[in-house]
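Novice: only geometry, no sequence info:
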């Protein structure tokens, strides 16, 4: 880090970043790969967001949370990837103190958003499968908006970079524990309900509605546990870099693919929209 000495005070002006590699050829290759991933992330999540907002048949709680997850993925990727791409093209990888604070705050904000939105989606699946007759009441528009407000309110409290380092760390740990608990309890009740179903078709349908969400949860929280929970001595710095890139760059790209490719309703609406556009031309 670079220091600025003013009298008896020393101020940090910028941090020197380690980077992923010092090999110039590999830096170019990584730049191209990550740029492609970033473009797919933006196009995939923007398409999901716009499709859900413009399609009345997708105005349901599950898609309401999915559209907000797409927004969080865009913000999460945008907070890290552009600066990473720039650093591939310059010799000295540095970041200013202010930029570092902004990046830390934005990643904390959108990272907490991912956690709470995945928890809200687990609760939505729990209500849909375990209490289908009360679904419209328990997951009304008012309830969905309240859950979203709580999500962003808690995020703001977890992304304050003007407090001692131990406080954000404790807040992040609390967010992980609370959201994992909500998801685990929801799926325990879902599993019990599915096992009590007599119809094989009903079981298959119930399982299929949860597959995409479970995949997204496993990928996201799996990397979160590796980065924030596992002891630092159990893996190398290079392994941490790889997992961090997967966590911040790749997962935001995978989420729209996971939910869109396995969701018949989204695929049907998308085909109809594309069909109308082709026919009108």
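Specialist: The structure has been received and is ready for your questions. Quick caveat: nothing in here was measured; it's all calculated off a predicted structure.

Novice: could you use CA atoms for every contact and neighbour count after this?
Specialist: OK.

Novice: where do the helices sit along the stretch 151-281 of the chain?
Specialist: Using DSSP state H, counting those that start in this stretch, the helices of the stretch 151-281 of the chain run over residues 166-195, 200-228, 237-245, 251-261, 264-280.

Novice: show me what the last one is packed against.
Specialist: Contact analysis of helix 264-280 by 3 or more CA pairs under 8 Å, 6 or more residues apart in numbering; DSSP states H and E lists helix 251-261 as its packing neighbours.

Novice: next, the angle from the helix it packs on to helix 200-228.
Specialist: Put simply, helix 251-261 runs at 180 degrees to helix 200-228, going by axes from the mean of the first three to the mean of the last three CA atoms, to 10 degrees.

Novice: which positions within helix 251-261 qualify as buried?
Specialist: Within helix 251-261, the residues scored as buried using 16 or more other CA atoms under 10 Å are 251, 252, 253, 254, 255, 256, 257, 259, 260.

Novice: and stretch 143-153, by the same measure?
Specialist: For stretch 143-153, the neighbour count (16+ other CA under 10 Å) marks 144, 147, 148, 151, 152 as buried.

Novice: below is an additional structure, to be compared with the one above:
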């Protein structure tokens, strides 16, 4: 039977994390552990930066904001997954689904913009060290955060409002563990041409420009580092970028993994797992990357723990 148009959609149905009843408690504990590690790890970063005066610099200002956004992004998806596993009910209300779509887009966009701002910060620190404090002043840092926030919110609201104009069929099963705008559009019975054009345009602009900014910043960094006569200075300059490079690789690597997996495989479960890797794993590992690779952060965390 052809799916009929449904004017009063009340809820959607998400994919089950596991179809094996015996594994539900294990999966629940795994997701809960990942969420707690994400929240506690990023909170430690925020508190350490706030209470240690040595970390009141643009680099750590951006890092603390990134940690806050990572907590928000994980909170947007994981608690709902935990609730569905516990209740053994995969439904999510129409309003809840649209809200989740909006927040995922906004926080993921903020992540991308903040990583770009952090790359610019590192390029100024290495390429123009004598003018660093003048260029990266508090006013500019605040403007970069507000601009990132504005761009991300506008992008998320635009996609969410465009979804509101769609009518949906009786087949309301989303093949992911959370609501995602592309999968939501695929369920629509009405014309989605404008929505798809908007997604491709927004992805190229809001995803491509920050990534190009990161690449350009690191080209400048590499050029400046290669010109340094001292091997010690080269190592010191490069070491300040290692953590950020690792975070960027993790964030964009998992994002490209979602795109590649959806293109190469017809398995919705594989795509769903990879999508969760994109919205959960980078946010969980970021605090470890910065804590293990950064001497100042290690010192601040030791002071905080010893209090």
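Specialist: Perfect, I can see it now. Keep in mind the model is a prediction, meaning the values are calculated, not measured.

Novice: that older thread, take the buried residues of stretch 143-153 of the first structure and keep only those in strands.
Specialist: The strands, defined by DSSP state E, take in nothing from these.

Novice: pipe the residues you listed into a markdown table and attach distance to residue 57 of the first structure per row.
Specialist: Listed next are those as a markdown table, based on distance: CA to CA, whole Å:
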| residue | distance to residue 57 of the first structure |
| --- | --- |
| 144 | 17 |
| 147 | 22 |
| 148 | 21 |
| 151 | 25 |
| 152 | 26 |
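
Novice: the aligned residue in the second structure for residue 99 of the first structure sits in which helix or strand?
Specialist: Mapped onto the second structure by TM-score structural alignment, residue 99 of the first structure lines up with residue 96. Assigned by DSSP states H and E, residue 96 of the second structure belongs to helix 94-127.

Novice: quick one: that helix to the first structure mean distance?
Specialist: When the first structure is overlaid, helix 94-127 of the second structure sits 0.4 Å from its aligned residues on average, using mean CA distance after the TM-score superposition for the first structure.

Novice: could I get the contacting residues of the residue nearest to the spatial centre of the second structure?
Specialist: Geometric centre of the second structure, nearest residue: residue 108, 3.8 Å, by CA atoms, centre = their mean. Residues in contact with residue 108 of the second structure, defined by CA atoms under 8 Å, 6 or more residues apart in numbering, are residue 73.

Novice: please report how far the aligned residue in the first structure for it lies from residue 174 of the first structure.
Specialist: Residue correspondence to the first structure (TM-score structural alignment): residue 108 of the second structure is matched to residue 111. According to CA to CA, to the nearest Å, residue 111 of the first structure and residue 174 of the first structure sit 13 Å apart.

Novice: then residue 126 of the first structure?
Specialist: Distance, residue 126 of the first structure to residue 174 of the first structure, by CA to CA: 22 Å.

Novice: these two: which has the busier surroundings?
Specialist: Of the pair residue 126 of the first structure and residue 174, residue 126 is the one with more neighbours under other CA atoms under 10 Å, namely 23 against 13.

Novice: tell me the counterpart of that one in the second structure.
Specialist: Superposed on the second structure with TM-score structural alignment, residue 126 of the first structure falls opposite residue 123.

Novice: quick check: its match touching residue 222?
Specialist: No: if you go by CA atoms under 8 Å, residue 123 of the second structure and residue 222 don't touch, sitting 9.2 Å apart.

Novice: could you dump the buried residues of helix 251-261 of the first structure into TSV and include distance to residue 20 of the first structure?
Specialist: As requested, the buried residues of helix 251-261 of the first structure are exported to TSV (distance: CA to CA, whole Å):
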residue	distance to residue 20 of the first structure
251	18
252	19
253	20
254	21
255	24
256	26
257	26
259	30
260	31
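
Novice: could you single out the nearest of those to residue 54 of the first structure?
Specialist: Lowest distance from residue 54 of the first structure to those (CA to CA) belongs to residue 260, with 15.8 Å.

Novice: show me the contacts for the counterpart of the closest one in the second structure.
Specialist: When the second structure is aligned by TM-score structural alignment, residue 260 of the first structure is paired with residue 291. For residue 291 of the second structure, the contact set (CA under 8 Å, 6+ apart) comprises 297, 298.
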